[in-house]
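>>> just to be clear, the model below is a prediction. Sequence and coordinates:
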Amino acid sequence: MADSTQVFVILAATLAAFVWGRFRYDLVALAALLGSVLLGLVPAERAFLGFGHPAVITVVAVLVLSRGFERSGLVDVIAEQALRVGDRLILQMLVLTGTVLVLSGVMNNVGALALMLPVAIRMAREHDTPPSLLLMPLAFGSLLGGLTTLIGTPPNIIISSYRGSVSGESFGMFSFFPVGATVALAGLAFIVLVGRHLVPRRAGTASLDAMFDTAHYLVELRVPEDGKAAGWSLRDLRRAVEEPIPVLAVIRGDKRHAGHAFHGVLQEDDILMVEAGPEEMKLLEDKAGLEVGPEPPPEEALEGEEVEESSEAGSQGKEKRKDKRPPVDTEGLQLVEAVVRNDSLMIQRTVTQLRLHNQFGLHLVAVARDGGRLNQRLRDIRFRAGDVLLLQGGEGDITESLTTLGCLPLASRNLTLGQPRMLLMSVAIFAAAVLAMVLDLLPAAVALSGAALVSLLVGVLSLREAYQAIDGPVIVLLGAMIPVGQALDTSGGAALIADALLTLGSAWPVVLTLAGLFLICMALSNVVNNAAAALLMAPIAASLAEGFEASLDPFLMVVAISASCAFLTPIGHQSNTLVMGPGGYRFGDYWKLGLPLSLSVMVVAIPMILLVWPL
C-alpha cells in the first residue's frame, strides 16, 4: 500500500473519531501520531518534535499571557464599562460582541469568551433579556476577533509557522490584520443588524426560568444522623418549615417512594428530592436539619465502619456507623452556576468517581442540559461538555476548585480591578513583546515566551496559575497532529488532493478554486478542532498554489480564515460548546445564524485576500 494511501486511511480514521466524539480529541490525535510512526509514515526519532514546534510554544505563551490579563484586572475594567449599556438589545449585542471581538485579537479567543460570558449573563438578567439572544453572537464574535492578529487563534499561528517552513519567512503579528479586521467588522455588522433576527429565542422554560432561576432546580437533601427531621412525616416537615415545599420523592436505600404516596416517617440517610431555591434550602437546613447532597458513596465510607442490622418486626434494616463523618458545615457556603468545558476532567464521569465533595469541597445541587434540568438521580449523571451545574461550596475555595475541574463559572461575577501596578505592567510587557515581533527583533515564539516569563517573574500571575492556564488537550492535539500533517505532505497525499482539485477547477478562474478551498476547510473545521483543520489543509493549499504557479500567501490566508469559521455546529469550537448550555441552544440552532454568517465571511474575505495578497 502506498504511503499516501496509508496517510489517507489514518486521517479518515482520525476524522471519524473526531466526529464520533467518544474519545477526547487529544487522545485521538496521539493515536494518529503513534499509528503513523508504526506504519513508518513518521520517523520514530521525529515523532515528538511537534511538541517543540514554534506554533505549540506560541500557543502556550499566549494562554499564559491571557491569564495574566485576567489576573491583572485589565479585562475587568473593560467588562465593567460594558455593563453600563442600556436595555436596547441592539446595543447589548454590539457592546458585548464588539468587546469580545477586540479582546480575542490580543488573547486566546476561548479565554476572552470565558471572561465575557458571566458579564453577558449578568446583563441578560438585569435587563430581562433571554440569554440565548446574546450568547451565540458572543461566541461567534470571539471566533471573528481571533482572525485579526497572529496570536488571536491557533490556526493563524499554525499557518504562519507553515509559511516559515516553506518560504523561510513567517507571517508577522499584524499580517492578518487587513483581511481579518475587515472580515471581523463585516461579521459584527451582520450579527448585530441581521443575525439578531436569526438567533433562536430560548425564553421562559429553556433559559431564564428553568436554567438560571435556582428555584426550579431539583435538589437532593439528606437526613443526617441525629437530624431534627428523623422520625418526622412529610406533613411534619412542611409544618416545621411553614412553606409548601414539594417533596417529589423519598429515597431509602435503593427504593424510591413517590412523595405524595409516602406516609411513613423519615429515617437517617433518607434522601428527599425537592424543588427548592436558596431560601427554601436554608429553611430546610435550619428548621429541619437537612443537608445538601446525597448520602456518602460506599467507597467514601470511613475505616472502622460497622454495620448492624436491626431485626424488629415490620421495620427495615438500618445501618449504624461506629465512626461517621461530621455533618457538612454550611456556614460560608455559596451557590454558583458553572458550565462544563470541553477539556473538563468531569466529562463522562459521575459525582462518585470525581469524589466531588471530598477532593473539591463541592456539593452538586442540580444539572441542566440542552436548556432544561435533568430529573434523574444526581449520582447517576455522567457529565457532558456544555452541562450547566449548580454547585455549593466554600466561598474561599470554590473558584480554585472550578478551575481544577475545568468548569467556567456563570454566576454574577464580582469585578475585581486588580492592582493598578500589575495592570499597567501586564500591558507594558505585552506591548514590548509585540514591538519586538513587529520590528523583527525576535520570532513570535521567543518574544511571547519571554513576555510570559517576565509576567511570572514580576508577579502578574503565579506559577500555579500559569500552568493552570495552559490548555493541555490543545497542546497535545497540536504536538501530535503537526507530524501527521507533515506526513500528508511528504507522502504525496497533499499533492494528490491538490491535483484532483486542479483537475476539477482547471477550467475555472482561480478565485473559484479559492472559494472551493474555503468551503472545504470551513466544513472540516465544523466537525474537528480548527487547529487540526489548519494543519491538514495547509499542505493542500501549498500544493494548489504550486499547481496554479501562483503565490502561496492567498491560499494560506484562505485556510487561516476558513479554519476559524466554525459557526455551523456546537462541536466545531470550544466557544460554541461553552454557550450551548447557558443559552439553552439545540444542536440545530447554530446553522441558522452560522450558515449565512459563514457565507458572508467568505464573500468578504476572498476579495480582500486577493486585494492584500495578490496571486
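Structure received.

>>> use CA for all of it now, contacts and neighbours both
Fine.

>>> what segments of the stretch 101-250 of the chain are strands?
Using DSSP state E, counting those that start in this stretch, the strands of the stretch 101-250 of the chain run over 218-222, 247-252.

>>> can you give the distance of the first one from its chain's centre?
This points to strand 218-222. In terms of Cα atoms, centre = their mean, to the nearest Å, the centre of strand 218-222 is set 28 Å apart from its chain centre.

>>> take the one below as the second:
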Amino acid sequence: MDIHAWIAVATLVTAMVLFISKLIPLEATALSIPVVLAVTGTVNPSEAALRGFGNSAVISLGAIFVLSAGLKESGVATLMGRMLERFGGKKEWRLILLIMVTTCVLSAIMSNAATVAVFLPAVLVLSRRANISPSRLMMPLGYAAILGGTLTLISTTSNLILGSELERLSGGGRSLGMFEFAVLGIPISVVGIAYMVLIGTRLIGENGLDNTPKAGSFQERLKKRYNPEKKLFKLTIPSGSELADTTIEKASIGKRFQIEVVQILRKKGFRKQFIDIQPDLKINAGDVLFVDGRNKDAQKLAKVHSIPIETATEVELESLRGRGINMAEVLISPHSAFLDRTLIDIRFRSVFGLSVLAILRSGKIIEKDVGATPLKLGDALLVYGPVRYIRKLEESDDLVFLDRQQSEEDVRHAPIALLLLAVALLPPILGLFPLAVSALASALLMVATGCVSLRGAQKAIDFRILFLIIGTIPLGDALFQTGVAGKMAANLFPAEMSLGPLYVLGVLFVVSALFSTTSNNAAAAVILAPVAYAAAESSGIDVSKTFLAVAYGASCAFVLPFAHQCNLMTMGPGGYKTKDFIKVGVGLSLVMATTAVVLLAM
C-alpha cells in the first residue's frame, strides 16, 4: 500500500475512535475527514472530497426528515396511535403484537425515532388501561421501530446511503429499489416480532415502574399555574333559538355570560365539520357550540336561551386538539402596545383569531371579565385556538411566548400528507425521477400545503446526521480509490479458501452490526459500501446481496441502549438498565442475523 492508502487507514481508525469516544462532537469529526483527505491528496482531485455536499442520499435524507415531520404534524401517525388505543384490548400478547406490527409498518415510511416519539404516549395510555407495566411494552415498541428499518429504501439513513453508493460504484448499472429491502425485510420483521412476543417479553420481567401519567406535561404545568375553574361545554342550538341565524359578534356570548366560543361543529351533508370561530361567523340551528367557561356561567347561558348543555368528553377534547386546536401561554412584553388596554379595545379575537381563557397576574388568576380587564406588565395570557394562529403570535412584538403544547397536529391535513408521501415514493418506483428529486418536491409541498410548518420543517432536519454522511462519503471514496477496500475484502474473504455465500454474507452482516453498534449506522454504511462491492466482485455473489447484508447488519442494533436512538427513547419510560437490553437483544440479534444471512444466501 502507498502513503495515501495508509493515510486513508489512519483517517478511518482515528474517525472511528472519535466516533466511539465522542471526545469532540460527532459532526466536527465527520467534517474534518474531507479536509484531511483533500489536504493530503488522498482523494484526487481535491474537489472530490466535497462530493458529500451534493450527494443524492444527503438530499433525499434531508427531504425525508421533512416528510416525517409532515406525517407527524398532519396527524397520520396520531391516527395510527388512536387505532392502537381503540383495538388494543387488555391481553398482553395481543397488545405487544399490535404495537409491534403497527410501529414496524409506520417506521418503514417514517423516521424510526419519530415513530417511537409518536407512539410512546399512546403505549403509556395502553399500559395504564390494561394495568400492564410499561416495561412490558416499551422495549417491543423500540425494537419494532428498528425492525421497520429493514423494509424500504427510505426507512433508515444507512439504506439510503447504500442505495446511492451502489449506483455510484457500479456506474449506474445497479441500484437498490424502494421495496427491494422488503423481500427479506418482511420475513426478518415477522421473525423478530414473533421472538419478542413469544420469548423476548419473558426475559424482560416487570420492574414495578409506576405507569401513571408523569408531571411536567403542558397540561400539568397549566394546572399548577392556573388551576382553572373553567371547563369545556357543548351547547346544541335548537331550531327556533334566538341565537340561530345570528353572528358570533352579535350573539355577544362572551360579554353577556363570560364564556368563550372556541369551535363550532356543523353538519354538512352526511358528515360533521369543525369550524374556526370568526366574529362574522353565522350560528345555524343544529350547530354544536363548544364553549369554555365556568360551570355556573354555562348553566346560566343554557337556562336563558333554553339550550341543552353537556360537558365535553375527553374524546371530543382529543378530537379538537387533533384538528389543530391548541393552547399556549404568552406574556405581555415590556414595550407592548397592549399595556393598560383591554382585550376588547385591541380586538384580540378579531386580530389574532384566538380566545383568551384566563389572565395570570402576580400569582392570581383572572377568569371573570377577561375581555374587559386592562392588561398590565407581567400579565400572562392563556390563549386557545387554531395552531396556525398561535404560530402567528410569535411574530408579534407585543407578546412573548412562555409555554405551549408541543403537539401541533391537525388531522385535516392527513389525506394531503399521504398523497404527498405517494408523490415522493411513486416516481422512483416507476423510474420517472430519482428519489432525491421526488422527495425534495414532496417536502416543499408539505410546507406549502401546511402539512408541516416552516418551523417544524427546520426542527425536523437533523444536521448532525447530514454532516456525518457528508464527511464520511469521501472516506469511502478514499478507501476504494487507494485499494484499501479491496485489501479489506481480500483479508476477510481469501479467494484461495473458496468461501461460500453464507460466510461472506455473514461476515458482512456481523461487521456492519459491530460498526453500527459502536459508532453509527450511517458511518457503517459509508465505510462498508466499497468493501461490500469488492467482496461481491471477488466472491461472485450478487452485489445487491452483499449490500443488503450490510444494510440489515446496520439495523441490528438491539444489544446496547446507546446503539440506537429508539433504545434510548424507551429506556427511561420502561425503567430499563443496560443488562435488560443485553438479555433480550442478544437473542433478537441472533434471530435476525440467522434469518437475514440464510435468506440472502439462498
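Cool, the structure landed. Bear in mind the structure is a predicted one, so any value in this text is a computation, not a measurement.

>>> buried deepest among the strands of the stretch 101-250 of structure 1, which one?
Most buried of those by mean neighbour count (mean count of other Cα atoms under 10 Å) is strand 218-222; its value is a mean of 25.

>>> that older thread, now the strands of the stretch 101-250 of structure 1 as TSV including distance to residue 329 of structure 1?
Listed next are the strands of the stretch 101-250 of structure 1 as TSV, based on distance: least, Cα to Cα, whole Å:
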stretch	distance to residue 329 of structure 1
strand 218-222	14
strand 247-252	23
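
>>> of all the ones you listed, which lies closest to residue 291 of structure 1?
Minimum separation from residue 291 of structure 1 across the strands of the stretch 101-250 of structure 1 (Cα to Cα) falls at strand 218-222, 5.1 Å.

>>> which one, of the strands of the stretch 101-250 of structure 1, ends up nearest to residue 288 of structure 1?
Smallest distance to residue 288 of structure 1 across the strands of the stretch 101-250 of structure 1 (Cα to Cα): 10.4 Å, for strand 218-222.

>>> and the angle from that closest one to strand 247-252?
Strand 218-222 of structure 1 runs at 40 degrees relative to strand 247-252, counting by axes from the mean of the first three to the mean of the last three Cα atoms, to 10 degrees.

>>> still on that earlier bit, just tell me which of the strands of the stretch 101-250 of structure 1 ends up closest to residue 478 of structure 1.
Among the strands of the stretch 101-250 of structure 1, strand 218-222 sits nearest to residue 478 of structure 1 (Cα to Cα), with 40.6 Å.

>>> can you give me the helices for the stretch 501-602 of structure 2?
Along the stretch 501-602 of structure 2, the segments classed as helices by DSSP state H, counting those that start in this stretch run 501-518, 521-539, 543-554, 565-574, 578-601.

>>> my guess is residue 402 of structure 2 contacts residue 327, does it?
No. In this structure residue 402 of structure 2 lies outside contact range of residue 327 using Cα atoms under 8 Å: 11.4 Å.

>>> hmm, back to that, buried deepest among the helices of the stretch 501-602 of structure 2, which one?
Each of those was scored by mean neighbour count; the highest is helix 543-554, a mean of 27, by mean count of other Cα under 10 Å.

>>> who are the packing partners of it?
Under the contact criterion of 3 or more Cα pairs under 8 Å, 6 or more residues apart in numbering; DSSP states H and E, helix 543-554 of structure 2 touches helix 157-169, helix 501-518, helix 521-539, helix 578-601.

>>> hmm, back to that, quick one, which of the strands of the stretch 101-250 of structure 1 is nearest to residue 491 of structure 1?
Among the strands of the stretch 101-250 of structure 1, if distance is taken as Cα to Cα, the winner is strand 218-222, at 56.0 Å.

>>> so what does that closest one touch, helix or strand wise?
Applying 3+ Cα pairs under 8 Å, 6+ apart, we find strand 218-222 of structure 1 packed against strand 271-275, strand 291-292, strand 362-369.

>>> could you dump those strands to CSV with mean neighbour count and distance to residue 430 of structure 1?
Listed next are those as CSV, based on neighbours: other Cα atoms under 10 Å; distance: least, Cα to Cα, whole Å:
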stretch, mean neighbour count, distance to residue 430 of structure 1
strand 271-275, 23, 49
strand 291-292, 24, 45
strand 362-369, 23, 36
